[in-house]
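Asks: generate coordinates for the sequence data below:
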Amino acid sequence: MLAAAPPALPHTTDDTTLLIAVLLSIAAIVLLITRLKLHPFLALTLGSGLLAAVAGAPFDKLTSSFATGFGATVSGVGLLIGLGAMLGKLLADSGGANIIADTVLARSGRRALPWAMALIAAVLGLPLFFEVGVVLLVPIVLLVARRGNIPLLRIGIPALAGLSVLHGLVPPHPGPLVAVDALKADLGITLALGLLIAVPTLVIAGPLFARVAERWVGPLELPAETTPAEAERPERTPRFGAVLATILLPVALMLGKALVDVVIDDPKATLQRIFDFVGSPLIALLAATLLGMLTLGRAAGFDKARISRTVEKSLAPIAGIVFIVGAGGGFKQTLIDVGVGNAVSVWSSKWHISALLLGWLIAVLIRLATGSATVATITAAGIVAPLAVGMSSTHAALLVLAIGAGSLFFSHVNDAGFWLVKEYFGMTVGQTVKSWSVMETVISVVAIALILPLSLII
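Replies: Below you'll find the predicted structure:
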């Protein structure tokens, strides 16, 4: 259970002062991250203190909301991020990712390869963080481009799109998880709707846009081929069916819970109680991680000690992510407690702007300023959280997806992902903007274009 929020901090009732407090705090966070290169955790912490101070909170209460929000977010989301990292590391080290890729590619013709790469990226993107997915997929993309004499971007863009769409729209990735928590949305419904939006978005931003990007950028020279060290290879590889079942298990359990909740709708029913338990995010990811130790680790010839080391090594790289997410939760709680959320509710009603569009726009602005999709999602979710009160479960889920879509808008030079893609694909800054940055914008715009009309139907 998440910790209860503290009583709202005393603050001025002047909405203008609240607006100034929000703008100053966000500007401070942006400057600290982009100009002073301060870690986002520290920037969000200082920004929260500035927000509370400008909003008129007593000096001895400046950090109370931040600490409560940090603890609540880490306790609710940190465990899931940790389990997802463990599963992703097992998938990578066991060779399971290569098995998925090799199997799909072996059954694809030349014309179908862009679609196959999008499918591979989407499947692998379910349990993997974006950066890990890029590291795993780029060698496969380069290998396929060489063997098939295919332009690099024709298959590279679909692979990147698959990873990015899943990263922004589908739990259990950190951004969507935090937004689900902040908006009190149903995770199963968010997951189902996220997959529904993700499929057409991936088709447009992946294989279809790849043709356009290929013409804009022109031919790219393939980087020199590298061969992984023998010591990094597992003794044997797991089976394709076992790998796929392990990856899809948490998705199936969470979707099953959402379906049973809709069909049965009786909290006392035994079947619904069972699915409520096994379909909860913590249990679903825990089950997949434990299963992965057998279907991935043991199947790759890992002994108990190596499985333990693999799981242990998975946690160190995510420490920064957990702290950023926690600090975002603290900033979100401070926004709520000083009264910013209520003010946003009033402003949105005066402006007659859709909550979904407002959430998307706020996420877009923060993404452009900070370069971080996770920071954009966390901050936007905190600002619009009061608008989700009283929403139906489907509309709350769509608000989560709208914010996630906005957080992907136009990645540029202040985003680490921009430089990661640039270096791996050997592109110039201009070529990266024409391909990667525009692809991210296409994902964001297509997703919100699908979300808004869908909100009128369901």
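Asks: CA atoms for contacts and neighbours, from now on please.
Replies: Will do.
Asks: what's the local residue count around Arg147?
Replies: 8 (other Cα atoms under 10 Å).
Asks: how far away is the nearest residue in space to Lys332 that is not next to it in sequence from Val344?
Replies: Leaving aside its sequence neighbours, Lys332 sits nearest to Gly382 (Cα to Cα, 6 or more residues apart in numbering; 4.2 Å). Noted for Gly382: a distance of 11 Å to Val344, by Cα to Cα, to the nearest Å.
Asks: these two - which one has more neighbours?
Replies: Comparing Gly382 with Val344 by other Cα under 10 Å, the one with more neighbours is Gly382, at 25 against 21.
Asks: and this one, please, so the two structures can be compared:
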Amino acid sequence: MSSIFAISIATAAIAAVVILIARLRINPFIVLFSVSIALALVAGMPADKVVGSFEAGAGHVLGHVGTVIALGTMLGKMLAESGGADRIALTISQLSGRRRVDWAMMLIGLLIGLPVFFEVGFVLLIPLAFVLAERTDTPLLRVALPMGAALSITHALIPPHPAALLALGAYHANIGMTILLGVLIGAPIAIIAGPLFGRFAASRVIPIGVNPLAEQFVNSEPPSSLPGFGVTVLTILSPVFLMLIGSLSEGFIAPHTFLGTFLHFIGNTDIALLLATVLSFYVLGQARGFSRETILRFTNECLGPTALIMLLVGAGGGFGRVLVDSGVSKAITDAALGVHMPLLVLAWMLAAIVRVACGSSTVAMATASGIVAPILARSSGVSPELMVLVTGAGSVAFGPMNDAGFWQMKEYLGLTVPQTLRTWSVLETLIAVFGLVFCLLASIFIH
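Replies: Below is the predicted model:
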């Protein structure tokens, strides 16, 4: 398959998704499924392999993200119904002031995002964003976008996230220096893509219609009696602590021992969220006077509005898998390799291309670092730590529609596809571009 043909059909597929959803108002899941099938057939993929490829991609993504969304939504519902979200929102607004809640959400996102995946941090914090926006009379985008920017930056730039660790190993970079440079470079990017862009976007993009997810997380009036700040924060941070324990245990406890296996097990993303959700049933449920029947009703009710999100996340994964299995992704990547350019720029561009081609920032970072690492080994004068950071920056570029995060942002924030492109996709591109710029500037002083 020629590179020009691959780029053409990929571009046509993306344009078709935007037009069919935004202009013709066709169900997004039907559109993603249909366009994925059409793209695979046009690319020459055998007809008997097409549906299987889409199903494999959708199942792979939903196997992880679906569980995270379900458990995170239940935890968020308990946080909202108990008044825990109101307690945190009240405390944050008192400490930061109503005019700086977006800066507060950025800082919270940076802290929460360090040990957890983007999807996990998002479902943990989005209920808080809803409540904080409502109680402080702040546009939701102004609160949610800085949070999303912070989570995305920590996911892509700062170890111990798996993709960053893969790149770290491929480039033989020093983890301590990578974390230090990641914080120094990531902080100004978070400010630009977070509060600054969030305020700009919130004044120009207004969500239209009723957002059922916002309605279920925000009560018209906060409960008369709110839970304590400490117990509420402990509950929402418990999965973060468990994941940290599981991650750190690998460096201090011998593998395959009972204790090592146990800590690794409870540090698993799904298990940590499950334990935190069950904890919330008591701490924010029964201890607050809710009956078991009421808690059951809360957990059943909250899952309804997430059904479309799960379908769209799965369809996005299917779309990305079809791009890979049909050979479109490889043809586009091969074209990039034929262009001679500085290593930092090459790593960034390859990561960005794979990101657009398959949707996953983790796959983009792992693929790009695997391709560029042998070239770096034969070169000199380029910092391995900056190579990790610039690859991570490229891996979040463009916020494409075959990424689960695109559909999460669209549905949770009540946006249309064009509005999501103008907000989330632009935000992700800002992170990518400024990441490249800052790494190039740093390379003048760091070799």
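Asks: now the TM-score, please.
Replies: After superposition, the two chains reach a TM-score (TM-score structural alignment, normalised by the length of structure 2) of 0.67; 386 aligned residues with a Cα RMSD of 5.0 Å.
Asks: residue closest to the middle of structure 2?
Replies: Phe118 (3.5 Å; Cα atoms, centre = their mean).
Asks: what's near enough to touch that residue?
Replies: 151-152, 155 (Cα atoms under 8 Å, 6 or more residues apart in numbering).
Asks: mind giving me the packing neighbours of the helix or strand containing Leu90 of structure 2?
Replies: With the criterion set as DSSP states H and E, the secondary-structure element containing Leu90 of structure 2 is helix 84-96. Secondary structure elements in contact with helix 84-96 of structure 2, counted by 3 or more Cα pairs under 8 Å, 6 or more residues apart in numbering; DSSP states H and E, are helix 47-82, helix 101-113, helix 118-135, helix 229-252.
Asks: show the buried residues in the contacts of Phe118 of structure 2.
Replies: Neighbour counting over those (16 or more other Cα atoms under 10 Å) leaves 151-152, 155 as the buried ones.
Asks: in helices, which of the residues you listed appear?
Replies: Taking DSSP state H as the definition of helices, the buried ones among the contacts of Phe118 of structure 2 contribute 151-152, 155.
Asks: nearest to Val437 of structure 2, of the contacts of Phe118 of structure 2?
Replies: In terms of Cα to Cα, no member of the contacts of Phe118 of structure 2 lies closer to Val437 of structure 2 than Ser152, at 17.4 Å.
Asks: against Tyr412 of structure 2, how distant is that closest one?
Replies: Going from Ser152 of structure 2 to Tyr412 of structure 2 by Cα to Cα gives 16 Å.
Asks: mind checking the SS state of the residue nearest to Leu168 of structure 2 when sequence neighbours are not counted?
Replies: Leaving out its chain neighbours, the residue that sits closest to Leu168 of structure 2 by Cα to Cα, 6+ apart is Val388, at 6.0 Å. Going by DSSP: H, G, I helix; E, B strand; the rest coil, the secondary structure assigned to Val388 of structure 2 is helix.
Asks: about what we covered before: export the contacts of Phe118 of structure 2 to JSON lines and tack on distance to Leu62 of structure 2?
Replies: Putting the contacts of Phe118 of structure 2 into JSON lines (distance: Cα to Cα, whole Å) gives the following:
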{"residue": "Leu151", "distance to Leu62 of structure 2": "20"}
{"residue": "Ser152", "distance to Leu62 of structure 2": "20"}
{"residue": "His155", "distance to Leu62 of structure 2": "19"}
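Asks: quick check, nearest of these to Val417 of structure 2?
Replies: Checking those against Val417 of structure 2 by Cα to Cα gives Ser152 as the nearest, at 19.7 Å.
Asks: which residues sit in contact with the closest one?
Replies: 113, 118, 396, 428.
Asks: of these, which is the most crowded?
Replies: Most surrounded of the contacts of Ser152 of structure 2: other Cα under 10 Å gives Val396, at 35 neighbours.
Asks: Ala58 of structure 2 is in contact with Met310, isn't it?
Replies: No - using Cα atoms under 8 Å, Ala58 of structure 2 is not in contact with Met310, being 9.7 Å away.
Asks: what sits against the residue nearest to Leu168 of structure 2?
Replies: Taking Cα under 8 Å, 6+ apart, one finds 157, 164, 167-168, 171, 173, 178, 369 in contact with Val388 of structure 2.
Asks: Leu196 of structure 1 too?
Replies: With contacts defined as Cα under 8 Å, 6+ apart, Leu196 of structure 1 is in contact with no residue.
Asks: which SSE is it in?
Replies: For Leu196 of structure 1, the enclosing helix or strand under DSSP H and E is helix 187-203.
Asks: can you count the residues close to Asp303 of structure 1?
Replies: Applying other Cα under 10 Å, we find 12 residues neighbouring Asp303 of structure 1.
Asks: same question for Ile321 of structure 1.
Replies: Counted by other Cα under 10 Å, the residues lying close to Ile321 of structure 1 total 17.
Asks: so how far is Ile236 of structure 2 from the one in structure 2 that sits across from it in the alignment?
Replies: In the superposition onto structure 2, Ile321 of structure 1 corresponds to Ile309 when matched by TM-score structural alignment. The spacing between Ile309 of structure 2 and Ile236 of structure 2, counted by Cα to Cα, is 22 Å.
Asks: what's the answer for Thr294 of structure 2, then?
Replies: With the distance defined as Cα to Cα, Thr294 of structure 2 ends up 20 Å from Ile236 of structure 2.
Asks: so for those two, which sits in the more crowded spot?
Replies: Neighbours around Thr294 of structure 2 and Ile236, counted as other Cα under 10 Å, are more numerous at Ile236. The numbers are 24 against 13.
Asks: what's the counterpart of the more buried one in structure 1?
Replies: Residue correspondence to structure 1 (TM-score structural alignment): Ile236 of structure 2 is matched to Ile247.
Asks: quick one: residues contacting that match.
Replies: When the contact criterion is Cα under 8 Å, 6+ apart, the partners of Ile247 of structure 1 are 123-124, 126-127, 288.
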